[in-house]
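In: Sharing a sequence plus its predicted fold:
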Amino acid sequence: MMNINFRKNITIASLSCIIMAALSCNGTKENHSDENVVFPKGKKVGNTNFTGTAWLTMLTENDTIYNTQIGNVTFEPGARTNWHYHKGGQILLVTQGKGYYQEKGKQIKIIKKGEVIKCPPNVMHWHGATPTDTLVHVAISTNTDNGTVVWLESVSDEEYSKYKND
C-alpha cells in the first residue's frame, strides 16, 4: 500500500513539475519573443538624439555600393527622435505598433503597421511612438552618398502632445 501511495505522490509531483515548466516556458516565450517581431530589438539607444527609451538593431551599414543604411528601431510608448533631416532622404517601413510622424510646419500624422513613410531629402521631421503604444519601424537612409542624417533639437513635450485626431 505504501508503494502505491509513494508512486501516486511521485506521479503527482512529476506532473506538477511538467505543468510548471510548461507554464514557465510559455511565459518566457511571451515575455521575450514576440512572433510578430521581424528583427531583434537590438541595443538600447544611449545618445541624446532620442527622448524616452528606444532600441536599435543595425541591419546594414552604409557602403559605397548600395549607399544605404538600414536599421530596425523600437520605440517604447512616448519615445521619439529629435528633429532631424536626411540629406539623401529616408524611408520608414512600419512593422509593428502605432506612432507619430511629423514634418516641420505640418500636422502630426498617425503611422501604423504596414505603412510606408517617405521622408524627402532635407525635410526636417521626427517620428516615434504614441504615448500609449510601442512603435517598431525599419528606417532606411537612402542616397547616403549625398550625406547622412543631421540631428537637431529635441521635440518638446508641448510639440509632441499637439496631435489632433481630425
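Out: Yep, that arrived.

In: alpha carbons only for contacts and neighbour counts from here, please
Out: OK.

In: what's the longest helix in the chain?
Out: helix 2-32 (DSSP state H).

In: next one: it to chain centre, how far?
Out: Averaging C-alpha positions (C-alpha atoms, centre = their mean, to the nearest Å) puts helix 2-32 36 Å from its chain's average.

In: before we go on, here's another structure to hold up against the first:
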Amino acid sequence: MEKLTKPATGKGPGDWFVGEVWFDQIYRGEEPSRARVNAVHFPPGAHTAWHVHAMGQTLHVTEGVGLVGTRDGQVIVMRPGDTVHTPPGEWHWHGATVDCFMTHLAIWDGTGDPDVPETTWGEHVTDTDYEKAQS
C-alpha cells in the first residue's frame, strides 16, 4: 500500500472557466489505471465553458448547489449527495448557481491514447444561457 501525495490547489484557467474556480487533483491513475478525480470549488456565479469528455464524466456534489447544462437545453440542479453522469461525447457545462458556492468531485477516465484528448474545451456559456439555467 502507498500513501498518495496530493498536489497543491490550482486555479482553473480562464479559457475553461468563468470566475475564480479552484481545483485539487485527488487522483490521476497511471497505466493500467486511467481514472482521474478532482475536487473542483466554484464560488457563486462560476462555471465551466462548454466541454466534452471522450470517456464521459461523473460529477458528485459534496457541498453547495450547482447546475449542469447540455446543448439541448436540459439543466439539472445538483445538491450535496447528488451524482450526475454525462456520457462520452455529450457537450455540457457545470458550475455554481448565482447565489451559492458549490464543490463537486469530477471523475473521468483518460483515453489511454496520448493522441486522443480526455477533454475538449469549447466556447464560454453565454450569459443569457447561464442566467436562463437559474430558473
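Out: Everything's here; your move. As the structure is a computational prediction, the values presented were derived from the model and not from experiment.

In: picking up where we left off before, after the longest helix of the first structure, next one along is what?
Out: Sequence-wise, the next helix or strand downstream of helix 2-32 of the first structure (DSSP states H and E) is strand 43-44.

In: residue range for that next one in the second structure?
Out: Under TM-score structural alignment, the match for strand 43-44 of the first structure in the second structure covers residues 10-11.

In: on average, how far is the matching stretch from the matching bit in the first structure?
Out: Averaged over the aligned pairs, stretch 10-11 of the second structure sits 2.5 Å from the first structure after superposition, using mean C-alpha distance after the TM-score superposition for the first structure.

In: residues contacting the counterpart of residue 98 of the first structure in the second structure?
Out: Alignment note (TM-score structural alignment): residue 98 of the first structure maps to residue 65 of the second structure. Neighbouring residues of residue 65 of the second structure by C-alpha atoms under 8 Å, 6 or more residues apart in numbering: 77, 78, 79, 80, 96, 97, 100, 101, 102.

In: 10 Å instead, please
Out: By C-alpha atoms under 10 Å, 6 or more residues apart in numbering, the contact set of residue 65 of the second structure is 42, 44, 77-80, 82, 95-104.

In: All the strands of the first structure, in order from the start?
Out: 43-44, 50-51, 54-60, 69-75, 80-81, 84-86, 90-103, 109-112, 116-119, 125-129, 135-141, 149-151 (DSSP state E).

In: Take these and lay them out in JSON lines including distance to residue 10 of the first structure.
Out: Shown next, in JSON lines, are the strands of the first structure (distance: least, C-alpha to C-alpha, whole Å):
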{"stretch": "strand 43-44", "distance to residue 10 of the first structure": "45"}
{"stretch": "strand 50-51", "distance to residue 10 of the first structure": "54"}
{"stretch": "strand 54-60", "distance to residue 10 of the first structure": "46"}
{"stretch": "strand 69-75", "distance to residue 10 of the first structure": "46"}
{"stretch": "strand 80-81", "distance to residue 10 of the first structure": "54"}
{"stretch": "strand 84-86", "distance to residue 10 of the first structure": "64"}
{"stretch": "strand 90-103", "distance to residue 10 of the first structure": "46"}
{"stretch": "strand 109-112", "distance to residue 10 of the first structure": "52"}
{"stretch": "strand 116-119", "distance to residue 10 of the first structure": "57"}
{"stretch": "strand 125-129", "distance to residue 10 of the first structure": "51"}
{"stretch": "strand 135-141", "distance to residue 10 of the first structure": "47"}
{"stretch": "strand 149-151", "distance to residue 10 of the first structure": "63"}
